[in-house]
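Enquirer: Need coordinates for the following:
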Amino acid sequence: MRAEDLDEQFLIVPVDSDAREAARLVAEHNLPGLVVTDNHGKPHAILLASEMLHLVLPRYVQHDVTLAGVMGDALADGAGENLAGKSVRDILPRKPRTVPSVDVRDGVIKVAAEMAQLRTPLIAVTQNGKLHGVITASRLLAAALKS
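Expert: Below is the predicted model of the structure:
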């Protein structure tokens, strides 16, 4: 089995797309994150859902987690405000997680080894440098358990 046999079309966003829309896509599709592409359609970074969480928390809670206990459950109130007018580029971490990639012809053992070593929830599958699809860790695990 090759990487191209397991990859799937995955939601990707260009680096200059709307941050609020990107967060909405992650939430609506229960994704571990998004692949962010550069202006040429090449994988640029992974934006993890967990990295987006800091955008919905007030700064004072981020600095002192004990304050979270006294806040209400109005998490979404500030989320829209913190994302309004920002691009995905604006919300990427200072050192964005690069997109690990494998070639469409690589075997699943290589894919699994890369993902395990890098502890990444997803890996890009490329063909001639262009994004072909994405393999998530859960999809790879399901394939391994099936065989």
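Enquirer: going forward, measure contacts between C-alpha atoms and count neighbours the same way
Expert: Fine.
Enquirer: hmm, what's the outermost residue in this structure?
Expert: Val70 (30.6 Å; C-alpha atoms, centre = their mean).
Enquirer: List the contacts of stretch 61-74.
Expert: Stretch 61-74 is contacted from outside by His54, Tyr60, using C-alpha atoms under 8 Å, 6 or more residues apart in numbering.
Enquirer: Between the two ends of that stretch, how far is it?
Expert: From its first residue to its last, stretch 61-74 covers 13 Å (C-alpha to C-alpha, to the nearest Å).
Enquirer: Next: stretch 57-68.
Expert: End-to-end distance for stretch 57-68: 9 Å, by C-alpha to C-alpha.
Enquirer: same question, stretch 44-59
Expert: 27 Å.
Enquirer: Could you also give me the structure for this second sequence? I'd like to compare it with the first:
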Amino acid sequence: MLARDIAVQVPTVTMNDPIGHAIQVMALGRLPGLIVLDERQRPRVVLPGTQVLRLAVPVAFQEDTALTRTVDEAHADVFWHEIRDMTVRECIGTHTPRPVMVKESATLLELATLMAKQRSPLVAVVDDAGLLAGAVTLDRLLSALALARPDD
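Expert: The predicted model follows:
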């Protein structure tokens, strides 16, 4: 079985999309992460859900977690609203990791190795031109592995 056999179409965002939109796309799509595309529809970065969450949490709280206890419950539930209009590019900053991606012809072992090594529950699948052809989620990969049978 190859990546193209288990890849699915997933909603994506661009570097210019607001972080609020990115969070909504991930939540509504029940995605384990997000694929961020460049202007040519090529994966620019693949962000696991925890990284998307990290984009939404103001840096001051990440640097000093004791500050989180100073925010009352009502405001703690909507902390990310302050930055929801910032773009994905602004939240990622200058250091963007390489996208977690494979060619459509990648095997399940290649997918599993990449997901494990990169700690990413989402891998972009690209065609020969480098354009997004789909994505493989950890759930899809595990299901495919569980159903795979060795040839007799």
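Enquirer: May I have the TM-score of the superposed chains?
Expert: Here the TM-score for the pair of chains, by TM-score structural alignment, normalised by the length of the first structure, is 0.84; 146 aligned residues with a C-alpha RMSD of 2.1 Å.
Enquirer: sorry, back to before: how close does the residue farthest from the centre of the first structure get to Asp64 of the first structure?
Expert: The value you get for Val70 of the first structure to Asp64 of the first structure, if C-alpha to C-alpha is used, is 11 Å.
Enquirer: distance of the residue farthest from the centre of the first structure from Val61 of the first structure?
Expert: Counting by C-alpha to C-alpha, the gap from Val70 of the first structure to Val61 of the first structure is 10 Å.
Enquirer: for the first structure, what spans make up the helices?
Expert: For the first structure, the helices defined by DSSP state H cover 3-6, 19-28, 49-52, 59-63, 75-83, 88-91, 108-118, 137-146.
Enquirer: how about those helices, which one is nearest Lys130 of the first structure?
Expert: Proximity to Lys130 of the first structure, assessed across the helices of the first structure by C-alpha to C-alpha, is greatest for helix 3-6 (13.0 Å).
Enquirer: list the contacts for the nearest residue to Thr136 of the first structure once chain neighbours are set aside?
Expert: Leaving aside its sequence neighbours, Thr136 of the first structure sits nearest to Leu122 (C-alpha to C-alpha, 6 or more residues apart in numbering; 4.2 Å). Neighbouring residues of Leu122 of the first structure by C-alpha under 8 Å, 6+ apart: Met115, Val134, Ile135, Thr136, Ala137.
Enquirer: Run a quick check on the first one versus Pro121, I expect a contact.
Expert: Going back to what we said before, that points to Met115 of the first structure. Yes. Using C-alpha atoms under 8 Å, Met115 of the first structure makes contact with Pro121 at a distance of 7.2 Å.
Enquirer: and the gap between the nearest residue to Val56 of the first structure once chain neighbours are set aside and Pro58 of the first structure?
Expert: Leaving aside its sequence neighbours, Val56 of the first structure sits nearest to Ala79 (C-alpha to C-alpha, 6+ apart; 4.3 Å). Taking C-alpha to C-alpha as the measure, Ala79 of the first structure falls 9 Å from Pro58 of the first structure.
Enquirer: Looking only at neighbour counts, state which of the two leads.
Expert: Ranked by neighbour count (other C-alpha atoms under 10 Å), Ala79 of the first structure and Pro58 place Ala79 first, with 19 against 14.
Enquirer: quick one: the more buried one from His132 of the first structure, how far?
Expert: 32 Å.
Enquirer: Which residues are in contact with the closest residue to Gln41 of the second structure other than its chain neighbours?
Expert: Leaving aside its chain neighbours, Gln41 of the second structure sits nearest to Leu131 (6.0 Å; criterion: C-alpha to C-alpha, 6+ apart). Leu131 of the second structure sits next to Arg40, Gln41, Arg42, Pro43 when contact means C-alpha under 8 Å, 6+ apart.
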